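**Student:** Have a look at this prediction, sequence included:
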Amino acid sequence: MTAAAEGLRAAPWLVRAYQELQRHRHLIVHGNVDDVVRWNNRYEPLAAVLGEFLTMTGYRAVGRYSLVDGITYRDEAMRGTAEPLTAAPAPTATEPVPAQSSSRQAWNPFAAAPPAAQPAAQTADAGREDGGRADRVARADESLRRAIRAAPPAQPRTTPDALGAIRRLMTQTEAPVAMVIDSADLIVGAAGQLDEHHRANVAHLRHMLAEAAVAPSGPGLRNAVVLVVRDLGELPAWLTERPDVAAVLADRPGPAERADVLAGQIGRFHRAAEAPAAVLHQAVTTLANLTDGMTVRDLQTLEVTSRLTGIGPGAPRRLVARHRFGVRDDPWEQLDIDKVRRADQMLGARVMGQPAAVRAVADVLVNARVGVDFVAGDAETGNRPKGVFFFVGPTGVGKTELAKAIAELVFDDESALRRFDMSEFSQEHASERLTGAPPGFVGHEQGGVLTNWVRERPFSVILFDEIEKAHRKVFDKFLQIIDDGRLTDGHGRTAYFSHSIVIFTSNQGAATLHRSHPGGVPPYQFVQEHFNQAVARFFTEDLQRPELLGRLGSGVVVFDILREQVIRSITDKFLGQITASAAARGFELVFDAPAIHRAIVEHVMTSGAALGARPIRDPLLEQWIRVPLNRWIMANAPGPGARILVHRTASSPPFGIQRYPGEIVEGEHP
């Protein structure tokens, strides 16, 4: 059997399995073992396919052992062939048989003394009696032997008993036989180590693998053990690394196989009967591309999703998204077009002084909403994230704030933002936390913090903060996200990023910006060039991963430094919040705004410049205005409608609180 000859009649991995059996190797079938498998132009469970496959390969008896069902065979003819070979050897003519009951005590050579001598006459009579008895014993012995040979073998009661029977089957040379052992990890793997029979199970398996014989009759096949396990890592190294054992990956269906499955069901999709043949054909091709990574069972339920959602074959990308993420509304489809048109203004009102960054994000939102791309339709897989950004610039200038603003704008929920602090992933072993620990390691059952989040919240903004602090291995996962739009965790579950926005942030180049431009405040063009060069050095020289920089493309967004007008705007924003809070409590605030602006700008542009806009709210406005204001209100208990003046003083803090000059509020304490 060759791949060319079989074509799509069987799953491609079965060709590899056939070749390994011809090389006299045992098999470990792992991976997508819970799916249905293509065989002879139909799809059947793996157990049924392996039975037919091994029979076709030339094995005269094919059995299966599971912890639940014990040893079973494909049919009664195979049972009749195999069971006599698994039985313990029958007693031979020289072996003792069970003692027969008699009225006389038989002579026992191990007794204390022989029987006493008898007279001659009595001896002759006894001889005749003994001769008759001997004949009867012989006939009974032969009858017993025939019954033993005709009786069915006793069924094994424990796993070691069953493996012992399988071992006898592997060592015989009368007929080529194969035995499939399900859930091998529960028998000889890490999951079975607590079983009291584990050591015996391992010993039996080692012997049967090493002692398996080649049957001289038939096609010259070696008796074979086929171990089935979901995760190859659950089996011990001594087993997976044996030269007489081959690990065969039962892979998920490829493009041709997916197209075959979809072609058989596309006619049952919602309103498919009304669609032209060309549309259905194109839908099959597109869906085969979009469903990479799905199992056959997943593909077979696409038609159900189509009928439930009312999405026909003419919208394959929408259909796959609904199927993959559940039958729920897609925020990208429902994103208000007017909101997208005003994205520049809405984002700019929250993130001040960063018009270039805001414009870059708004452009991505427009592209995602309108949908015009470099392909005519849905032919591409479309698994890449909706947007990938690399925000770089000084600290405290609005990188994280813009990420929050995107989550609020697109998903109407700021909690749709998930931030990962990359300083927590600086160690090599910590990088596995994103996708989950490998099998056998602590925390494996919990999955990955990143993959778990994306599987639960596929419509979200993913923020990787300060990625220069992450370990180099983490960048391999970043490349998968940008390129394929998906990650697979330690349990084999896939998280898709196709409906997410992925943002990386970095401060690369911030420490050297002012040294590289000593002549005052640099213009934005200089800032942009400086940070672009810093990012290029980081990826090409420090990481030696230029391919990552290439994947980011125009996604590198440089944030500007804080300038005086921006500092004033941010200050006014916080003062407005304090004013609104005071008004809700019945007070009217009057600020000496020019004096406050001058004080904040002076402080931020000198000693606080390295922290960006963060000091404006805390500690400056917190210590200069909010705390003194609350203390003054506590001490003076102004009545409702009181006007309060916040003005510059020569004391510390530099701003004082008092009643507005000439304002008298009835009922206010003096």
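**Tutor:** Looks like it came in fine. Numbering: from 1, shown residues only.

**Student:** For the rest of this, base every contact and every neighbour count on C-alpha atoms.
**Tutor:** Noted.

**Student:** Which secondary structure state does the residue sitting furthest away from the middle of the chain sit in?
**Tutor:** Relative to the average C-alpha location in the chain, and by Cα atoms, centre = their mean, no residue lies farther out than Ala121, which sits at 93.2 Å. Assigned by DSSP: H, G, I helix; E, B strand; the rest coil, the conformation of Ala121 is helix.

**Student:** Likewise for Asp330?
**Tutor:** Classified using three-state DSSP, Asp330 is coil.

**Student:** From Ala321, how far off is it?
**Tutor:** When distances are taken as Cα to Cα, to the nearest Å, Asp330 and Ala321 turn out to be 8 Å apart.

**Student:** Please identify which of those two sits among more neighbours.
**Tutor:** For Asp330 and Ala321, the more surrounded residue by other Cα atoms under 10 Å is Ala321, and the numbers stand at 20 against 17.

**Student:** what's the following helix or strand after the strand or helix carrying the more buried one?
**Tutor:** Using DSSP states H and E, Ala321 falls within helix 316-325. Using DSSP H and E, the helix or strand that follows helix 316-325 in sequence is helix 337-341.

**Student:** let's bring in a second model and compare:
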Amino acid sequence: MSAEDTRAPEGGAAPVAPPFAREFEATLPVHSQFVLWGNRHDSFLVRESAGARLRLLPLLDLLWETLRTSGYACLLVHDPVDGLRVHLPAAATAEESDRAEAAASRLLPRLPLPGTLPSLEALRTLMAELARPAQQIRAALAIDDASRIARGPTEMEPNERDFFRFCARLSRVAVPVGAPDGRTTPLYNPVIWLADREGDLPTWLTSGNDQIRSIGLPVPDLGDRQATARLLMRPFGVTDLDSDAEAAEACDAFAAQTDGLTLQAMIEITRLARDRGLTMTELPDAIRIYKLGVMDNPWKREYLRRRITDGEHSIPQRVVGQPQAVTKTLDILKRAALGLSGAQQSRSSARPRGVLFFAGPTGVGKTELAKAVSSLIFADESAYLRFDMSEFSSEHAGDRLIGAPPGYIGFEAGGELTNAVRQQPFRVILFDEMEKAHPRILDKFLQILEDGRLTDGRGSTVHFSESVLVFTSNLGMNVANGSERPVPHVHPDMPYEEIEERMKAAINDHFTRVLGRPELLNRFGDNIVVFDFIGREAADRIFGLQFDNIVSRVREERGIVLDVDPAVQAALRKRCTDDPHRGGRGIGMALESQFVNPLARALFDRDPAAGAHVRVTGLRREGDIVSVELS
């Protein structure tokens, strides 16, 4: 990647190099080996001098810049694929290249350059030559992909273990080298291990060894991203940000929306935007494509506003007797559709499009409303994904969501949640009965709700910025009073306002006092939607809808026209709707046992022909057995 440059943004002079590079440079006199781990594939901001231009350099280019100014003649790089080479930036002149190659040849006359075959024996010989050079030449060796040298830090072949033992000894017997220019103080010819994680190298190699320094390479902070965003505006025709308010605002938004991404990712996003013909104000679309890998955005479809408007009429027909819950849910969806989720914050957020916490009695429509939301937004009920959190009551069960950690059996498969969202980012995800999950698993939700992303067991980042998360809970329905069994905290005779107040107070108590997770409750904010008990009128409507479904199903499956006497319907209605605690699901279960089962028995025995008219004239109950009378 060629270096990018521009004038430094306002706000004071930045350091010449990133802190990790300055730490590396400062400790060259005292450490013979370094482990640079973490964000090693990124590009890094470098300022040539105070107030001067900024450049974006890959890690190896940055290391060479640091070493060159300290009097080093060359930087050698060894990787497991290509072997040994002399590293020079793409912009290096022919004279600089010849000088570095000549220095490497004088220092290592017995090793063929370039293209030494990658082997531990050749690498061992090279490191020994550098640690105690025959000539006073400063050189450094970067071992790229050091994480791949051995099968694992705790599972090594004998030759791999011997190699690292040699490296540990070499770190202590290396001698520093003086130089006529640059820094004249004797400096080591360092071995620089470039690793993905600090633990990829044997712990016994680095632990307690003062000659080996471990330096982490962090992901860029907001200031780095803002400076990089200004660098990357030039291809969009922006040359003076101080006089272009729209471009300055686009820069700030770009930096905020790339939270968690690398500077190299920002470069790739602008390339993608130019390739797609997007303007700088359309960079959020390029970010979404880069993160999610999809062009189509259901949240920006023209018909979404109309569908949500229609939902004000259709959803109450589907989720009966919950006007307050339906209204609040639709308000949150309207906010999400307009892109106003988190609008009160000072910067754009990558949090999920919508977060809903459904609380209330069982069987009142919480799950049904989640399905309705999926159908409403994405026109596809299969975009609805459900996790029963009672299956995640143990701490290790969280591996099912994001995948097992590296080194454990099955970690290559990833997690059920992360795989599903990676495959289809536009989803409604239901976490049912979340209070039954292990508290450690709830910590994963904290990351999703705060940052809108989650890293799975394979190290891949999954983004939830286009998903709607729905949590359901029965918290607050019952409370402990010192007896063996909890007692009801709310009951059907209470007004909705009192039910809502009591349940929210119980939810607050559970997260703050019982779980000790008030920060998780804060992420839900005012998105807690309390459902009411099923009232008499709603129960009658639910009964009517389910009863009609039974009659229609008999006609569709058997071709039989079913008539039921009004007296039979009235008796069934009373039996099925007497207990408001059971909710809509209880009405369906009662209908199945009181009517569907005896009807199926009677039709099976009589076996009427298709097209026949069958009339149900009565219900008869003997003990637990219910029968229907047909004519």
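**Tutor:** Everything's here; your move. The structure presented is a predicted model; accordingly, all values stated were derived computationally and were not measured.

**Student:** Arg440 of structure 2 contacts Glu395, correct?
**Tutor:** Yes - the criterion here is Cα atoms under 8 Å, and Arg440 of structure 2 meets it with Glu395 at 6.2 Å.

**Student:** Can you find the partner of Arg472 of structure 1 in structure 2?
**Tutor:** Structural alignment places Arg472 of structure 1 opposite Pro439 in structure 2 (criterion: TM-score structural alignment).

**Student:** Please list all residues in contact with its match.
**Tutor:** 395, 515 (Cα atoms under 8 Å, 6 or more residues apart in numbering).

**Student:** I'd like the distance between it and Val514 of structure 2.
**Tutor:** Here Pro439 of structure 2 is placed at a distance of 10 Å from Val514 of structure 2 (Cα to Cα).

**Student:** same thing with Arg225 of structure 2?
**Tutor:** Computed as Cα to Cα, the Arg225 of structure 2 to Val514 of structure 2 distance reads 40 Å.

**Student:** Looking at these two, which is more packed in?
**Tutor:** Set side by side, Arg225 of structure 2 and Val514 give different neighbour counts by other Cα under 10 Å, the larger being at Arg225 (25 against 11).

**Student:** Which residue comes closest to that one once chain neighbours are left out?
**Tutor:** Spatially, and ignoring its direct neighbours in sequence, Arg225 of structure 2 is nearest to Ala255 (5.0 Å; Cα to Cα, 6 or more residues apart in numbering).

**Student:** Surely that neighbour is in contact with Arg230?
**Tutor:** No - distance between Ala255 of structure 2 and Arg230: 9.2 Å, which falls outside the contact criterion (Cα under 8 Å).

**Student:** got the buried residues for the helix or strand harbouring Leu513 of structure 1?
**Tutor:** Using DSSP H and E, Leu513 of structure 1 maps to helix 513-516. The neighbour-count criterion (16 or more other Cα atoms under 10 Å) identifies Leu513 as the buried residues of helix 513-516 of structure 1.

**Student:** contact partners of the helix or strand just after that helix?
**Tutor:** Later in the chain than helix 513-516 of structure 1, the nearest helix or strand by DSSP H and E is helix 524-537. Contacts made with helix 524-537 of structure 1 from outside it, assessed by Cα under 8 Å, 6+ apart, are listed as 392-393, 508-510, 513, 546, 549, 556, 558-561.

**Student:** Show me what Arg341 of structure 1 lines up with in structure 2.
**Tutor:** Matched by TM-score structural alignment, Arg341 of structure 1 corresponds to Thr309 in structure 2.

**Student:** now for the helix holding Leu513 of structure 1, which elements pack on it?
**Tutor:** Based on contacts counted as 3 or more Cα pairs under 8 Å, 6 or more residues apart in numbering; DSSP states H and E, there is no element that helix 513-516 of structure 1 packs against.

**Student:** Counterpart of Gln33 of structure 2 over in structure 1?
**Tutor:** Aligned by TM-score structural alignment, Gln33 of structure 2 pairs with His26 of structure 1.

**Student:** shouldn't its match be in contact with Val226?
**Tutor:** Yes - applying Cα under 8 Å as the test, His26 of structure 1 and Val226 come out as touching, 6.0 Å apart.

**Student:** what span of structure 2 lines up against stretch 198-209 of structure 1?
**Tutor:** Counting by TM-score structural alignment, stretch 198-209 of structure 1 sits on residues 160-171 of structure 2.

**Student:** For that stretch, give me the average deviation versus structure 1.
**Tutor:** Its aligned residues in structure 1 lie a mean 1.6 Å from stretch 160-171 of structure 2 after superposition (mean Cα distance after the TM-score superposition for structure 1).

**Student:** And that stretch, what's buried?
**Tutor:** Counting neighbours by 16+ other Cα under 10 Å, one finds that the buried residues in stretch 160-171 of structure 2 are 160-161, 163-164, 167-168, 170-171.

**Student:** Spatially central, which residue of structure 1 would that be?
**Tutor:** The C-alpha lying nearest the average C-alpha coordinate of structure 1 belongs to Asp489 (Cα atoms, centre = their mean; 2.5 Å).
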